[in-house]
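In: A predicted structure for the sequence below; I have some questions about it.
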Amino acid sequence: YSPLLGRLLHDRTADKIAAVVSQVPNSAATIIPFDVPSRVQVLHARQAARVAADGDGAERAGSVRTKEKSATTAAAGVRQDGNGAQPPAPPAGVTPIGALTAPGKAIVEGRVRSVEIRPVEQNCVFECTVADATGELTAMFYGRTHIPGVEPGARLRLQGKVSVREDGPVMINPAYQLVARESAD
């Protein structure tokens, strides 16, 4: 972070607030890390998409995206269905979930398969399983019991840090965006 942003984010204010709140009977304070750079990248990507849609370079961008999609699909080893046809390629910049084999930052997109709210110590975790044609990923949102629109069947785009566990890739508190059905089909 820049010196100013680092000072604002890391001045231990959260620790001070948690110490005071923890003294209140029947209360708990949870400090949840927030990935500021990934949120800034999401904003920049949205602005770039608007500029590309408004500009005359939209036709060129579309042909480049088509090439990127097929290269990404081939590199990720996308499964084919029983008829030998490949599932639709992910949008540009989106990594197939099956290609997530090492920790790092990624953008994934898929359909929510299941949602679960689990208690963790004195708090809770909103956990959802997101799947695409290549695999499944678990997204965990600490301190949440509900996220409007995130329910089984919804299409979701997640951006954040991926960790790989025995049961598959996991993102903790990722940036999320509901994807309209028209753009997903």
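Out: Looks like it came in fine. Numbers count the residues shown, from 1 in each chain.
In: Only C-alpha atoms from now on, for both contacts and neighbour counts.
Out: Noted.
In: Contact partners for the residue nearest to the spatial centre of the chain?
Out: Centroid-nearest residue in the chain, with Cα atoms, centre = their mean: residue 158, separated by 1.7 Å. Residues in contact with residue 158 (Cα atoms under 8 Å, 6 or more residues apart in numbering) are 107-109, 174-177.
In: Pretty sure it sits in a strand.
Out: Yes - counting by DSSP: H, G, I helix; E, B strand; the rest coil, residue 158 is located in a strand.
In: Without its sequence neighbours, what residue ends up closest to it?
Out: residue 176 (4.6 Å; Cα to Cα, 6 or more residues apart in numbering).
In: any idea how far that neighbour lies from residue 38?
Out: According to Cα to Cα, to the nearest Å, residue 176 and residue 38 sit 11 Å apart.
In: Put this next to the first one:
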Amino acid sequence: MGGTEAGTFRRMLRRLTSDVEQLDADDLSAGAAREGAQPAAACASGQEVTVFGRLRTVEFCSPDAHASLEAELFDGTDGVTLIWMGRRRIPGIEPGRTVRARGRLAVRDGRKVIYNPYYEICQASEA
């Protein structure tokens, strides 16, 4: 087997023996790299970042607190919580959507967050 054939065989064997979550994470991180986004795992507090990934959860914070919408974006390397202050709902921001977000990264309670990010919905969720 030549070098290219052996590499193709190894990739195919890996895809057959890896678990689905790991393959999904690999696909997400490859997609983020293609989009020119930074890996979330490499982002540090205070940096202006662009992240790309899939929304895992979307939730509205309690009415007794200031209105805010939180969504967890996962890019295959790490999660980033996107927080829109003063918003109860944003059309299209829902679990399963692929989103590109840009803003200054902060760390709150040990989680990476971007407050009021600029965002672009990149594809509809798959049902």
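Out: Received, thanks. The shown structure was predicted, so the numbers you read here are calculated from the model rather than taken from an experiment.
In: Fetch the TM-score of the aligned pair.
Out: The TM-score (TM-score structural alignment, normalised by the length of the second structure) is 0.69; 102 aligned residues with a Cα RMSD of 2.6 Å.
In: Stretch 52-63 of the first structure maps to which residues in the second structure?
Out: Across the second structure, nothing matches stretch 52-63 of the first structure (TM-score structural alignment).
In: now swap in stretch 5-12 of the first structure and tell me
Out: By TM-score structural alignment, stretch 5-12 of the first structure lines up with nothing in the second structure.
In: in the second structure, which spans are helices?
Out: 3-17, 20-34 (DSSP state H).
In: Could you say which of those helices is packed most deeply?
Out: helix 20-34 (a mean of 15; mean count of other Cα atoms under 10 Å).
In: which other residues reach it?
Out: Outside helix 20-34 of the second structure, the residues touching it (Cα under 8 Å, 6+ apart) are 15, 38-39, 51-54, 74-77.
In: Tell me the counterpart of residue 156 of the first structure in the second structure.
Out: By TM-score structural alignment, residue 156 of the first structure lines up with residue 99.
In: Surely that match touches residue 37?
Out: No - look at residue 99 of the second structure against residue 37 with Cα atoms under 8 Å: they stay out of range, at 11.0 Å.
In: any common contacting residues for these two?
Out: With Cα under 8 Å, 6+ apart, residue 99 of the second structure and residue 37 have common neighbours residue 52.
In: Where in the first structure does the longest strand belonging to the second structure align, residue-wise?
Out: Assignment by DSSP state E gives strand 48-60 as the longest strand of the second structure. Mapping strand 48-60 of the second structure onto the first structure (TM-score structural alignment) gives residues 105-117.
In: Return the distance of that stretch from the chain's centre.
Out: On the basis of Cα atoms, centre = their mean, to the nearest Å, stretch 105-117 of the first structure sits 7 Å off its chain's mean C-alpha point.
In: Okay, buried residues for it please.
Out: 106-113, 115, 117 (16 or more other Cα atoms under 10 Å).
In: Average offset of it relative to the second structure?
Out: Average distance, stretch 105-117 of the first structure versus aligned residues of the second structure after superposition (mean Cα distance after the TM-score superposition for the first structure): 0.5 Å.
In: ok, residues contacting that stretch?
Out: Residues contacting stretch 105-117 of the first structure (Cα under 8 Å, 6+ apart): 90, 93-97, 124-132, 145, 150-162.
In: among those residues, which ones are buried?
Out: For the contacts of stretch 105-117 of the first structure, buried by 16+ other Cα under 10 Å: 90, 94-97, 125-132, 150-151, 154-162.
In: related to what we said a few turns ago, between the helices of the second structure, which one is closest to residue 124 of the second structure.
Out: helix 20-34 (15.3 Å; Cα to Cα).
In: ok, back up a step: give me the nearest residue to the match of residue 156 of the first structure, chain neighbours excluded.
Out: residue 121 (4.6 Å).
In: Relative to residue 129 of the first structure, how far out is residue 109 of the first structure?
Out: Residue 109 of the first structure is 11 Å from residue 129 of the first structure, by Cα to Cα.
In: What residue in the first structure is paired with residue 112 of the second structure?
Out: Counting by TM-score structural alignment, the partner of residue 112 of the second structure is residue 169.
In: Pull the number of nearby residues for that match.
Out: 21 (other Cα atoms under 10 Å).
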